[in-house]
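A.B. asks: no sequence on this one, just coordinates:
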């Protein structure tokens, strides 16, 4: 594995595993680009992966919020249903 591949894959997996914040990965990618350790295409690859991560996180957050809301509705309506 080449250094540029290692750095790119490392940034992407670190974001996906929650080891570093997406914003910090962007900074690292920019620094690697300036130092010619990775190419612009790899910065784009990191950026695309970060976008996908954020979309997945937003979806997971919405799903969790929807589930919590359903549980709250079920919890508050349960006593009334059991009395019937």
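C.D. replies: Done, it's in. As the structure is a computational prediction, the values presented were derived from the model and not from experiment.
A.B. asks: please count neighbours and contacts with C-alpha atoms only from this point.
C.D. replies: Fine.
A.B. asks: in the protein, where's the longest helix?
C.D. replies: Longest helix in the chain by number of residues, with DSSP state H as the criterion: helix 40-83.
A.B. asks: give the other helices and strands that that one contacts.
C.D. replies: Applying 3 or more C-alpha pairs under 8 Å, 6 or more residues apart in numbering; DSSP states H and E, we find helix 40-83 packed against helix 3-16, helix 22-34.
A.B. asks: okay, now the one to match up with it:
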């Protein structure tokens, strides 16, 4: 029973502080959260560009010559 007790000057630290599983779980959570963030941000963005460019690049770029579009682009700059 006495052999199971720590010595008087021994530093125990936190339990599980230096395990490889702790680092693995941390990196797993970081990877999953970044993948979720990328999916949430990039999927709608890809859909917007796919719909905008559905008829080709010429109609998309031609929409910037519309007076209403130019007025909407100037609005936040004033």
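C.D. replies: Great, that's in hand. It should be emphasised that the depicted structure is a prediction, and the values quoted were computed from it without experimental measurement.
A.B. asks: TM value for the aligned chains?
C.D. replies: Taking TM-score structural alignment, normalised by the length of the second structure as the basis, the two superposed chains have a TM-score of 0.41; 44 aligned residues with a C-alpha RMSD of 2.7 Å.
A.B. asks: which one of the helices and strands packed on helix 40-83 of the first structure lies closest to residue 57 of the first structure?
C.D. replies: Nearest to residue 57 of the first structure, of all these, is helix 3-16, at 9.8 Å by C-alpha to C-alpha.
A.B. asks: report the buried residues of the closest one.
C.D. replies: 4, 7-8, 11-12, 15-16 (16 or more other C-alpha atoms under 10 Å).
A.B. asks: in TSV: these, plus distance to residue 42 of the first structure.
C.D. replies: Converted to TSV, these look like this (distance: C-alpha to C-alpha, whole Å):
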residue	distance to residue 42 of the first structure
4	8
7	9
8	6
11	10
12	10
15	15
16	16
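A.B. asks: out of these, flag the one nearest to residue 22 of the first structure.
C.D. replies: Using C-alpha to C-alpha, residue 15 comes nearest to residue 22 of the first structure of these, at 5.8 Å.
A.B. asks: how close does the closest one get to residue 71 of the first structure?
C.D. replies: 31 Å (C-alpha to C-alpha, to the nearest Å).
A.B. asks: now name the helix or strand holding residue 58 of the second structure.
C.D. replies: Taking DSSP states H and E as the definition, residue 58 of the second structure sits inside helix 57-62.
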